[in-house]
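Trainee: Pasted the sequence and its predicted model underneath.
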Amino acid sequence: MRTKVLPPLMEEQQSRRMLRAVAQSDGKTINVLRRAALSRAQGHGTYHALRQVGVLHKEHSRETPPKPRANGKKRKEERRYTVQAKIKFTHPFHRFWYTFVVPHAKEIEAGEYGRFFEELEVSLDRFVSFTFEELSNALIKRAFESGDPVAEEGTYWDRHNEFDLLAKTRSDRMIIGECKWKGHKVCKSLVSKLKSKCERSGLKPDYYALFSRSGFSKELQSCNDPTILCFELGDFEKLLA
């Protein structure tokens, strides 16, 4: 198998700064560039070099732009807002590497692992939560594949809110999802919060999908609402089949 040759930019400081920024930020393009201290031109070139070798990719926003006013002018709050794509690692390993290993590379090379393990203990749950979201997207596809397959998936963000999951099926049914990688059970109040967020963002989902590491409250488990879908850790075993 041929090994990809990395472009010279991979060895430059601005490339490393971008990779660290993607690991540390929410991934929105403008936030990545700010954290990496890169201009638009530098950021554009650096991103495309890293995309070329398969390290980074972009997830584009699915937000519907606001309808223009009769006079053609934007509202005050709209003038300060720009729809942003998110820059993401193509493989989870790269996010792990630039989150935990690169910041302590010199210490690790010297055989000193103390600070690496300290950071790992503090930030591992946050790191795993991103992977949990990605697996939740895969699980919702599996859940709907036999009846009404998912045709569109991913996270969703707009000027008001961010959602861990927004999927649409072939028949245009919408699924909004929330992923909780926490040490306590998810309660029904989360559904109320999710519905409020949807209303503010103008979304009208057919289903609310909840994914929980620690399970669900008795109230939520006994809920007979067919629009609420609950997935526990055991359900993720289906992805291994």
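Mentor: Yes, it's here.

Trainee: use CA for all of it now, contacts and neighbours both
Mentor: Will do.

Trainee: what's next to the helix or strand harbouring Ile30, contact-wise?
Mentor: Assigned by DSSP states H and E, Ile30 belongs to helix 29-36. Residues outside helix 29-36 that contact it (Cα atoms under 8 Å, 6 or more residues apart in numbering): 14, 17-18, 20-22, 25-26, 39-40, 43, 84-87.

Trainee: which pair in those spans the largest distance?
Mentor: Gln14 and Gln84 (20.9 Å; Cα to Cα).

Trainee: Which neighbouring elements make contact with the helix or strand just after the helix holding Ile30?
Mentor: Next in sequence after helix 29-36, counting helices and strands by DSSP H and E, comes helix 40-52. If you count contacts as 3 or more Cα pairs under 8 Å, 6 or more residues apart in numbering; DSSP states H and E, helix 40-52 packs onto helix 13-24, strand 56-59.

Trainee: what about versus this one:
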Amino acid sequence: MVFLDEFSYLLRYSDIEAEFQSIVDEVLQNSNLMLILSASSVRRSFFEYSAPLYGRSDAVINLQPLRFRHIFEWFPGISPEDAVKIYSVTSGIPRYLEFFRGNKVEEEIIENFFNPNSFLFREAKELLEEELREPETYYTILEAVAKGKTRVNEIAQYSFIEPKNTARYLRILEDIGILKREFPVCRKAKRGIYRFKDLYFAFWFRFVAPHFEEIESGFNEGAIEDFKAEFNDYLGFAFEEIARQVLIDLSREGKLPFRITKIGRWWHKGEEIDIVALNERERKVLFVEVKWKDLSGKEAERILKDLKMKSELLKLEGWEKHYGIMARRIEEKVGLALSII
């Protein structure tokens, strides 16, 4: 067994894929050798039709980060709120979790991201430079998404790239798991929007990238002030992904009114529902609003009332409908509370 990690370093040499094509076709075919290549770029080498290695893999493993529920195993006794904060800046990457102890989490975040000598301060920038052939272009695109530019034309305009060329860069960022393309559930839409899938990159481009030069020179006060003022709002975005994971886990455990077969967001003409989970065969749907805040009973009732009104816009006549709220706290319920009404 021959295992080559960080295969993307070799890909910098123009003829390396052709060399490995010969290895696969002439050496491995009649031998008892197993060749394993590891790196984010490997997927493009094997999946792009024009690549020399296309169609030559026997198996492809897309190794995923840890899920939110694993944070409680990694940090025994951690509070749900601190678990959300750690997951929201690490995206469940084990290497990144190693830099946290789970105590005084916001102080740990400041030390890990706003210290010029810390690993997580430089990691995002170095990954782009190591894995991608035009890192500056990808950097600008990710800056655009972090600033709320989610449509191709908006991203292209911010990045000064032709829209037809922007799609290729976005597809590669999807392939390596940094961005994801979303379409509204239960509504046909030709053009989706792009959001961060990797929460480490989402946090880095929101709070570190705008202040990178200042932090690097040892002047991090502005970055820390920005973090303290806006981190709670950022957690609202990250909590949506966590809520989606929790709902999927609850569905698998049979703790929801039905088994979820499809889940996503819905939006149309200024209206939005954070999570729509459904089972199309059984014609059952669950609408959920996600709020990273403490809710009183009256606030929860008002949110549910508004949610029911918005749900009518989906025109799911004849479907069995359920409504819920996932929040930091709901009245006397502490932690990650899901109310199914």
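Mentor: Perfect, I can see it now. None of the values given here were measured: they were computed from a predicted structure.

Trainee: What's the TM-score once they're superposed?
Mentor: Once the chains are overlaid, their TM-score stands at 0.74 when taken by TM-score structural alignment, normalised by the length of the first structure; 205 aligned residues with a Cα RMSD of 2.6 Å.

Trainee: Of all the helices and strands packed on helix 40-52 of the first structure, which one is nearest Phe231 of the first structure?
Mentor: Nearest to Phe231 of the first structure among those is strand 56-59; the distance by Cα to Cα comes to 24.7 Å.

Trainee: Give me whichever of the helices and strands packed on helix 40-52 of the first structure is most buried.
Mentor: With neighbours taken as mean count of other Cα atoms under 10 Å, these reach their highest mean count in helix 13-24, at a mean of 20.

Trainee: wait, is Ser61 of the first structure part of a helix?
Mentor: No. Using DSSP: H, G, I helix; E, B strand; the rest coil, the assignment for Ser61 of the first structure is coil, not a helix.

Trainee: so which of the helices and strands packed on helix 40-52 of the first structure gets nearest Ile108 of the first structure?
Mentor: For these, the distance to Ile108 of the first structure is smallest for helix 13-24, at 17.3 Å, taking Cα to Cα.

Trainee: neighbouring contacts of the closest one?
Mentor: Counting by Cα under 8 Å, 6+ apart, helix 13-24 of the first structure makes contact with 9-10, 27, 32-33, 35-38, 42-43, 46-47, 50, 87-89, 95-96, 98-99, all of which sit outside it.

Trainee: Swap in 10 Å and give it another go.
Mentor: Outside helix 13-24 of the first structure, the residues that touch it by Cα atoms under 10 Å, 6 or more residues apart in numbering are 8-10, 27-29, 31-38, 42-43, 45-47, 49-50, 55-56, 86-89, 94-100, 102-103, 127.

Trainee: do the same with stretch 96-107 of the first structure
Mentor: Contact with stretch 96-107 of the first structure is made by 16-24, 89, 93-95, 108, 111-120, 123-124, 127-128, as judged by Cα under 10 Å, 6+ apart.

Trainee: mind running it again at 7 Å?
Mentor: 19-20, 23-24, 113, 116, 119-120 (Cα atoms under 7 Å, 6 or more residues apart in numbering).

Trainee: closest to Glu153 of the first structure among the residues you listed?
Mentor: Relative to Glu153 of the first structure, and with distances defined as Cα to Cα, the nearest of the contacts of stretch 96-107 of the first structure is Ala23, at 22.0 Å.

Trainee: any idea how far Cys198 of the first structure is from that closest one?
Mentor: Per Cα to Cα, to the nearest Å, Ala23 of the first structure is found 28 Å from Cys198 of the first structure.

Trainee: Likewise for Gly183 of the first structure?
Mentor: 25 Å.

Trainee: if you count what's nearby, which of these two comes out ahead?
Mentor: Cys198 (18 against 10; other Cα atoms under 10 Å).

Trainee: so Thr82 of the first structure sits in a helix?
Mentor: No. Under the criterion used here (three-state DSSP), Thr82 of the first structure is coil, not part of a helix.

Trainee: Neighbours of it, how many?
Mentor: Neighbours of Thr82 of the first structure under the rule other Cα under 10 Å: 11.

Trainee: which non-adjacent residue is nearest the residue positioned nearest the centre of the second structure?
Mentor: For the second structure, the residue nearest the mean C-alpha position is Lys197 (1.9 Å; Cα atoms, centre = their mean). In space, and not counting its chain neighbours, Lys197 of the second structure is closest to Leu179: 4.8 Å by Cα to Cα, 6 or more residues apart in numbering.

Trainee: and the gap between that neighbour and Leu142 of the second structure?
Mentor: Applying Cα to Cα, the value for Leu179 of the second structure to Leu142 of the second structure is 9 Å.

Trainee: Identify, by residue count, the longest helix of the first structure.
Mentor: In the first structure, with assignment by DSSP state H, the single longest helix is helix 114-144.

Trainee: That one: which residues count as buried?
Mentor: Neighbour-count burial for helix 114-144 of the first structure, counted by 16 or more other Cα atoms under 10 Å, picks out 116, 120, 127, 129-130, 132-141.

Trainee: how much does that helix stray from the second structure?
Mentor: Relative to the matching residues in the second structure, helix 114-144 of the first structure has an average distance of 1.3 Å after the fit, by mean Cα distance after the TM-score superposition for the first structure.

Trainee: what's that helix aligned against in the second structure?
Mentor: Counting by TM-score structural alignment, helix 114-144 of the first structure falls onto residues 221-251 of the second structure.

Trainee: Show me what Pro103 of the first structure aligns to in the second structure.
Mentor: Matched across to the second structure, Pro103 of the first structure falls on Pro210, judged by TM-score structural alignment.

Trainee: how close does that match sit to Phe183 of the second structure?
Mentor: For Pro210 of the second structure, the distance to Phe183 of the second structure equals 29 Å [Cα to Cα].

Trainee: just Arg252 of the second structure next, same as before
Mentor: To Phe183 of the second structure, Arg252 of the second structure is 24 Å away according to Cα to Cα.

Trainee: repeat for Phe46 of the second structure
Mentor: Applying Cα to Cα to Phe46 of the second structure and Phe183 of the second structure gives a distance of 27 Å.
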